[in-house]
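1. Got a sequence here, can you model it:
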Amino acid sequence: MHQLRYGDIKAATDRIAGHVRPVTLTRVDPGAIRTAHRDPLDDRPEQPCEVWLAMEFMQHTGSFKARGAQNFIEAHRDAGTLPEAGVTIASGGNAGLACAWAAQKQGITATVFLPETAPAVKVAKLRGYGADVRLVGAEYAEALAACEEFAAATGALASHAYDHPLIAAGAGTLLEEIHQQIPGLDTVVVAVGGGGLFAGVTTAAQHHGIRTIAVEPENCRALNAALEAGRLIDVTVDSIAADSLGARRTSAMALHAAQQDGVHSVLVPDNEIVRARQALWDHRRVAVEHGAATALAALTSPDQHAPNRDLPTRPATPSRSYRPGNGEKVCVVLCGANTAVNTLVKQPEN
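-> Presented below is the predicted three-dimensional model:
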């Protein structure tokens, strides 16, 4: 098992510089996020927390996945290991879009396998990036098997949505940019699906002494379940955010990163994910995926076993929210916006 290291993140940062959009940060209105109850022994002057939003949904292809895909293909190009058959992946979501985009930039073919039930809009978008789209079977597992068979038969380079060190390291470049823009950052809050973004961001965050809050839907808890079990296990997937966070099993890289100091695991219910997503639209006219809103929901959900910066890393009872401490600087990653805008409630006009 490859354990992601900070050197992998630094190499990815250099490799993709100039090929991806630098992240845009915006500050949440002071007082909008509640802070934790103060420790009676804390004699520091009372200060509000400082919360920032990382608008990574403005990235190429609409999500952070462009970073990992670009790093994956650039690394193979530099090593001379990009085959004539191009690259292949089984994914109709953000990873497939990012892979097709990065391949198009390098002038190689991306062959993307999807189930026959894939929405026509996703197929059209993939083809817009120049992908050769193959519709196989009724479920993702069948598309994945066909992708693996294709790679073996043609020599195409097989990519992965999250479980690859180059993919995770590319995702981790996001934290490097955030760290440069927010001096003294204490905490980064990130949604977790398969664990590529989490593993990359956490590896970079630990190097800089920054805490990571790993947020999952209550019923898409592959990382939280692995932490409890102390090993990788399969979980059932049933959440409104399952389209982007619905991995049945997290990666070994993600579990290793989560077992280090300075990581909190938080589970949020679907209704709080919906509420956080709607709030972003109501107050900022920002439309993100439910997966992206999952990270924000950790800060806006009601207090239930909520850890703050002074509590142990992994409380026995799963946390349902995160409350920043006195004067804490926090950045919430809004990781993607490939979503149906018509699912947001339109506010009545005055």
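2. C-alpha only now, for contacts and for neighbours.
-> Noted.
3. how near is residue 334 to residue 189?
-> 9 Å (C-alpha to C-alpha, to the nearest Å).
4. Overlap of the contact sets of these two?
-> Listed as contacting both residue 334 and residue 189 by C-alpha atoms under 8 Å, 6 or more residues apart in numbering are 295-296.
5. between these two, which one's more packed in?
-> residue 189 (29 against 26; other C-alpha atoms under 10 Å).
6. wait, is the more buried one part of a strand?
-> Yes - assessed with DSSP: H, G, I helix; E, B strand; the rest coil, residue 189 lies in a strand.
7. I figured it hits residue 214, correct?
-> Yes - contact criterion C-alpha atoms under 8 Å: residue 189 and residue 214 qualify, at 6.4 Å.
8. Can you show me the helices along this structure?
-> Ranges of helices within the chain are 6-16, 65-79, 94-106, 120-128, 140-154, 165-181, 196-207, 222-229, 242-245, 252-258, 270-284, 290-300, based on DSSP state H.
9. mind checking which of those is nearest residue 88?
-> Comparison of those against residue 88 by C-alpha to C-alpha identifies helix 140-154 as nearest, at 6.8 Å.
10. The closest one: which residues count as buried?
-> 140, 142-144, 146-148, 150-151 (16 or more other C-alpha atoms under 10 Å).
11. one more, for comparison:
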Amino acid sequence: MTTHTTAQISVDGMLEDLRTLVEVESPSLDVDAVTASAKTVAAVVESRLGRRAVLVEGEAGPHVRWSGGGDPKVLILGHHDTVFPLGTLERRPFRVQDGRATGPGVFDMLGGLVQAIHGLASLDDRSGIEILVTADEEVGSATSRALIEERALACGAVLVLEGAADDGGLKTGRKGCGTVEVSITGRASHAGLEPEAGINALVEAAHQVLEIASLNRPEIGTTVTPTVATAGTASNVVAAAATITVDVRVESAGEKDRVESAFAALTPRLDGAVITVRGGVHRPPMPESSAAELFALAQQLLPGIGGKKVGGGSDGNFTGALGVPTLDGLGAVGGGAHADHEYVIVDLMAERANLVAGLVKAIRGSR
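-> Down below sits the predicted model:
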């Protein structure tokens, strides 16, 4: 394996760039905000790595793509959209205090992007490296999936800069995940004068929630969890419509097929009710086998670093499912993803930047 000499990476420089990215808010699907964010990400990449970054337009906003030239051998994969609405920054500005950097998006996943950029900047030779920073990961990657898969197959290895696991370890596997929406159409009637004339979508939804919950198989890693339900319009009207939203997580392609088939087979209990199902497991499972080779390299570079399978999804699900070697969780060490207490541990930023640089050198040396 090609060894990597730890470089002196400026933590102050990383914090400067992290502040720059955080202070351009980027809520998913706000195209104007995400466009401004993409331009900022591209400017930071160009300033540190010295080659032009290209904006790839998409319906959800631009993706940022950069190449170090030469034959592609490793893809650095991340996203610049965040879950926080415009105005969050005013309430929760970027700060560095008590060894932690805080602010919207620092952990998921702007800190990881900054670490990767600075790690790559420490390399004299950046050929064979590609960076892809997408605009819609937090909402399912519908506009970026094809590009992600294309570049992953072209490069042959993927490093995903999502935040580290809770214990600071890497993410060596992920469940497949998705959202299913079950809509029920009934018929309204006066709840006092003629309730029998209606078809109560709320009652039908109650039957279906129990049926859906029975699809759980936690002993094999499958969770099917009804999370949101809406029904009805007024207290004296039989509900004409109801909707059930369901979070689905699976560890195998077989369970994906079983659960999706079960949703498709849902049958109304009330005469005249109609059920419509939309969605499914849109991120396939990322098998641990896809991470084995790269995780072994990471353990040589940073002895003692751990790895674990996690329930959350990322764009690594797509690349790992293709059979492309994929290692996830290489981003910031911290916590609080999607929460107000989101944070990054500053003292570990340089170590993780060096880990990315070392992995890139090792991958290029083996291909």
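12. Once they're superposed, tell me the TM-score.
-> After superposition, the two chains reach a TM-score of 0.29 (TM-score structural alignment, normalised by the length of structure 1), with 176 aligned residues with a C-alpha RMSD of 6.8 Å.
13. ok, back up a step: buried deepest among the helices of structure 1, which one?
-> helix 290-300 (a mean of 29; mean count of other C-alpha atoms under 10 Å).
14. Please, where are all the helices along the stretch 1-150 of structure 2?
-> Using DSSP state H, counting those that start in this stretch, the helices found in the stretch 1-150 of structure 2 span residues 11-22, 31-49, 88-91, 111-121, 145-155.
15. could those helices be laid out in JSON lines, adding mean neighbour count and distance to residue 281 of structure 2?
-> JSON lines is the format used below for the helices of the stretch 1-150 of structure 2 (neighbours: other C-alpha atoms under 10 Å; distance: least, C-alpha to C-alpha, whole Å):
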{"stretch": "helix 11-22", "mean neighbour count": "19", "distance to residue 281 of structure 2": "31"}
{"stretch": "helix 31-49", "mean neighbour count": "20", "distance to residue 281 of structure 2": "25"}
{"stretch": "helix 88-91", "mean neighbour count": "13", "distance to residue 281 of structure 2": "30"}
{"stretch": "helix 111-121", "mean neighbour count": "28", "distance to residue 281 of structure 2": "26"}
{"stretch": "helix 145-155", "mean neighbour count": "18", "distance to residue 281 of structure 2": "14"}
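16. Nearest to residue 260 of structure 2, out of the ones you listed?
-> helix 145-155 (20.5 Å).
17. Which strands or helices does that closest one pack on?
-> strand 74-79, helix 316-321 (3 or more C-alpha pairs under 8 Å, 6 or more residues apart in numbering; DSSP states H and E).
18. Compile the helices of the stretch 1-150 of structure 2 into CSV and extend it with columns for distance to residue 203 of structure 2.
-> As requested, the helices of the stretch 1-150 of structure 2 are exported to CSV (distance: least, C-alpha to C-alpha, whole Å):
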stretch, distance to residue 203 of structure 2
helix 11-22, 46
helix 31-49, 39
helix 88-91, 39
helix 111-121, 47
helix 145-155, 38
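19. do you know which of those lies nearest residue 212 of structure 2?
-> Per C-alpha to C-alpha, nearest to residue 212 of structure 2 of those: helix 145-155, 28.3 Å.
20. ok, then the element right after the closest one?
-> For helix 145-155 of structure 2, the succeeding helix or strand toward the C-terminus, using DSSP states H and E, is strand 158-160.
21. Tell me the residues that contact both of residue 189 and residue 214 of structure 1, please.
-> By C-alpha under 8 Å, 6+ apart, the residues touching both residue 189 of structure 1 and residue 214 are residue 295.
22. all helices for the stretch 251-367 of structure 2, in order.
-> 253-264, 292-301, 316-321, 349-365.
23. tell me the most buried of the ones you listed?
-> When the helices of the stretch 251-367 of structure 2 are compared using mean count of other C-alpha under 10 Å, helix 316-321 is most buried, at a mean of 27.
24. what packs against that one?
-> Against helix 316-321 of structure 2 (3+ C-alpha pairs under 8 Å, 6+ apart) you get helix 145-155, strand 158-160, strand 326-327.
25. which one of the ones you listed lies closest to residue 95 of structure 2?
-> That would be strand 158-160 among these, by C-alpha to C-alpha, at 25.2 Å.
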